[in-house]
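Q: Coordinates only, no sequence provided:
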């Protein structure tokens, strides 16, 4: 992992691998650069850049937790591109990362070669938000990573019915670490929860359709888990109405979010990359 310093003085870590066209991967809300470990082997012909947001993974925690917001994280993404000397990159945004990609479309559309939205859109279903708020900022009451893997398999049995235990064991290690005194810790700042609560209480959320529509001139793909509780099939259809040229894929036996190494997801990503070659 390498690092760079943001304009407000935090050290943010990132992975930079490969020598082809650059792809900037932006992870989910509580996730980090490991969110793309399953995709990486399929992107060998590209330069894959995966960032740990502030307060996630190996990056510095922000003492001002309200800076855990999409606009600041979008600015961090631009500062990373500047640090790397990249005028443009394709963005693959998973969940929160897709919202950041939409935010980048307003004021930084020229930096976006293309965008892949992984199980996220301009409408975030309330059921999915409720599920997320149920776990954000809380350490799991589990003894070790093996127990976490079993718990993940059980919790996601309906959304991800065919995912084997060893895949959940890998995912558990991306999300948690075993503490010296026993139990598991989370790989992000627990104050992220306070930020979400504070932002929810600050007034009405912005109209994300306005940001999505800013992508009208940007090559775009949207991937949806067939069992997703965050991106509905109806919203995906509406997105296609707004952006008729958008590549779409629905991944069977996946909820929120697809791992991106599924054949349907890879087909959509590769089609977009070929479109913008």
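A: Thanks, I have it. A quick note: this is a predicted structure, and the numbers were derived from the prediction, not measured.
Q: make it CA atoms for all contacts and neighbour counts henceforth
A: Noted.
Q: May I have the distance across stretch 153-170, first residue to last?
A: 12 Å (CA to CA, to the nearest Å).
Q: hmm, I was thinking of stretch 38-54
A: 22 Å.
Q: where along this protein do the strands fall?
A: 2-5, 11-17, 22-26, 47-51, 89-94, 112-118, 176-178, 184-186, 220-225, 247-251 (DSSP state E).
Q: tell me the residue furthest from the middle of this structure?
A: residue 181 (30.7 Å; CA atoms, centre = their mean).
Q: Relative to residue 190, how far out is that residue?
A: Look at residue 181 and residue 190: by CA to CA, they are 19 Å apart.
Q: and if you look at residue 130?
A: In terms of CA to CA, residue 130 sits 17 Å off from residue 190.
Q: who has more neighbours, these two?
A: It is residue 190, of residue 130 and residue 190, that has more neighbours when counted by other CA atoms under 10 Å, with 19 against 12.
Q: now that one: how far from residue 133?
A: In terms of CA to CA, residue 190 sits 12 Å off from residue 133.
Q: about what we covered before: need the contact list for the residue farthest from the centre of the chain.
A: Residues counted as contacts of residue 181 (CA atoms under 8 Å, 6 or more residues apart in numbering): none.
Q: And the helices in this structure?
A: Secondary structure of the chain (DSSP state H): helices at 70-84, 96-104, 126-135, 145-155, 165-175, 192-200, 208-213, 233-242, 263-275.
Q: Of all those helices, which one is nearest residue 117?
A: helix 96-104 (5.0 Å; CA to CA).
Q: Find out how far the closest one is from the centre of the chain, if you would.
A: Using CA atoms, centre = their mean, to the nearest Å, the distance from the centre of helix 96-104 to the centre of the chain it belongs to is 9 Å.
Q: For residue 157, find the nearest of the strands of the chain.
A: Comparing the strands of the chain by CA to CA, strand 220-225 comes nearest, at 13.8 Å.
Q: Next one for the comparison:
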């Protein structure tokens, strides 16, 4: 492994499931994992799998991943199928919610993650939720960032597709990408811009908009309340609460709490949908406190 100071503080790990290539950032840390590219501490924390949102990438989690690793946890961030360093056009053509869940399970198995905490934002939160529901006993805990069971949203694909197709690509510079993608918030723009790839004519997304639209097929037509009620592990929900708000409304959260009274939830004033980019330090502290809480405990094997 390269020791150059320019080396990233994580190592790339590749998982192959049914012929589909999945790329992960392995930050190391924890008591059972590798030390990682930066030789991260090997503490006694739990394993963590981070799942990004639609059109996102594993690098969105870099700040949170670093903080969690430095807190003693083994941390892996997955580029979900169709995104980032993973296959952009999965050869099996499967963009169902079940395929995303099966990918997460394969990463957990092949990278040796021991009952990881699943942390997902937006569509990654949907993947985490459905993984926890379909595989009870696999995750130690669940953290949903701006994600929930949702409801049928027939117009969501047209809305998201129109937005993605309207990106003025290629971006001529990193600064131009940050300004456009951040919507006035540099931290958000930087997070999104980290997912672009440099080509000869400028910076391009590492996804196909049509693949992104197809990934929303099930979210556009149904909710996942039965799956939500089936989850048995401790769960924390973190919501944005800013000028532009988040995507989880008060009614949806109230129903989430009604169906699972032991739910832990909080909202962060001054944030929007990309809470993990806007307040990574605050999010890290919320997660660490949750894992150390009486309902879980960071060293619990129950």
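A: Looks like it came in fine. Please read all numbers here as calculations on a predicted model, not as lab measurements.
Q: hmm, back to that, can you tell me which of the helices of structure 1 is most buried?
A: Most buried of the helices of structure 1 by mean neighbour count (mean count of other CA atoms under 10 Å) is helix 96-104; its value is a mean of 26.
Q: tilt between that one and strand 89-94?
A: Angle between the axes of helix 96-104 of structure 1 and strand 89-94 is 140 degrees (criterion: axes from the mean of the first three to the mean of the last three CA atoms, to 10 degrees).
Q: For helix 96-104 of structure 1, give me the average deviation versus structure 2.
A: Here the mean offset of helix 96-104 of structure 1 against structure 2 after fitting is 1.1 Å, by mean CA distance after the TM-score superposition for structure 1.
Q: could you give me the residues in structure 2 that that helix aligns onto?
A: Alignment of helix 96-104 of structure 1 against structure 2: residues 123-131, by TM-score structural alignment.
Q: which outside residues touch that stretch?
A: In contact with stretch 123-131 of structure 2 (CA under 8 Å, 6+ apart) are residues 51-54, 97, 100-101, 104-105, 118-120, 142-149, 227-228, 231.
Q: What's residue 257 of structure 2 aligned with over in structure 1?
A: Match for residue 257 of structure 2 (TM-score structural alignment): residue 240.
Q: Show me the one of the strands of structure 1 that comes nearest residue 262 of structure 1.
A: strand 247-251 (7.2 Å).
Q: now for that closest one, which elements pack on it?
A: For strand 247-251 of structure 1, the elements it packs on are strand 220-225, helix 263-275, judged by 3 or more CA pairs under 8 Å, 6 or more residues apart in numbering; DSSP states H and E.
Q: Export the ones you listed as TSV, with columns for distance to residue 245 of structure 1.
A: Shown next, in TSV, are those (distance: least, CA to CA, whole Å):
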stretch	distance to residue 245 of structure 1
strand 220-225	8
helix 263-275	11
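Q: Quick one: closest of the ones you listed to residue 142 of structure 1.
A: Closest among those, using CA to CA: strand 220-225, at 27.4 Å.
Q: Can you check what angle separates the closest one from strand 247-251?
A: Using the same axes, to 10 degrees, strand 220-225 of structure 1 lies at 10 degrees relative to strand 247-251.
Q: Now strand 220-225 of structure 1 on structure 2. Mean distance?
A: Looks like 0.3 Å for strand 220-225 of structure 1 (mean CA distance after the TM-score superposition for structure 1).
Q: start and end residues in structure 2 for that strand, please.
A: Residue span in structure 2 matched to strand 220-225 of structure 1, by TM-score structural alignment: 235-240.
Q: roughly how far is the matching stretch from the heart of the chain?
A: With CA atoms, centre = their mean, you get 13 Å for stretch 235-240 of structure 2.
Q: What sits closest to the alignment partner in structure 2 of residue 256 of structure 1 if chain neighbours are left out?
A: Residue correspondence to structure 2 (TM-score structural alignment): residue 256 of structure 1 is matched to residue 273. Leaving out its chain neighbours, the residue that sits closest to residue 273 of structure 2 by CA to CA, 6 or more residues apart in numbering is residue 246, at 4.6 Å.
Q: and if you look at residue 121 of structure 2?
A: Nearest to residue 121 of structure 2 is residue 145, by CA to CA, 6+ apart, at 4.5 Å.
Q: Lovely, talk soon.
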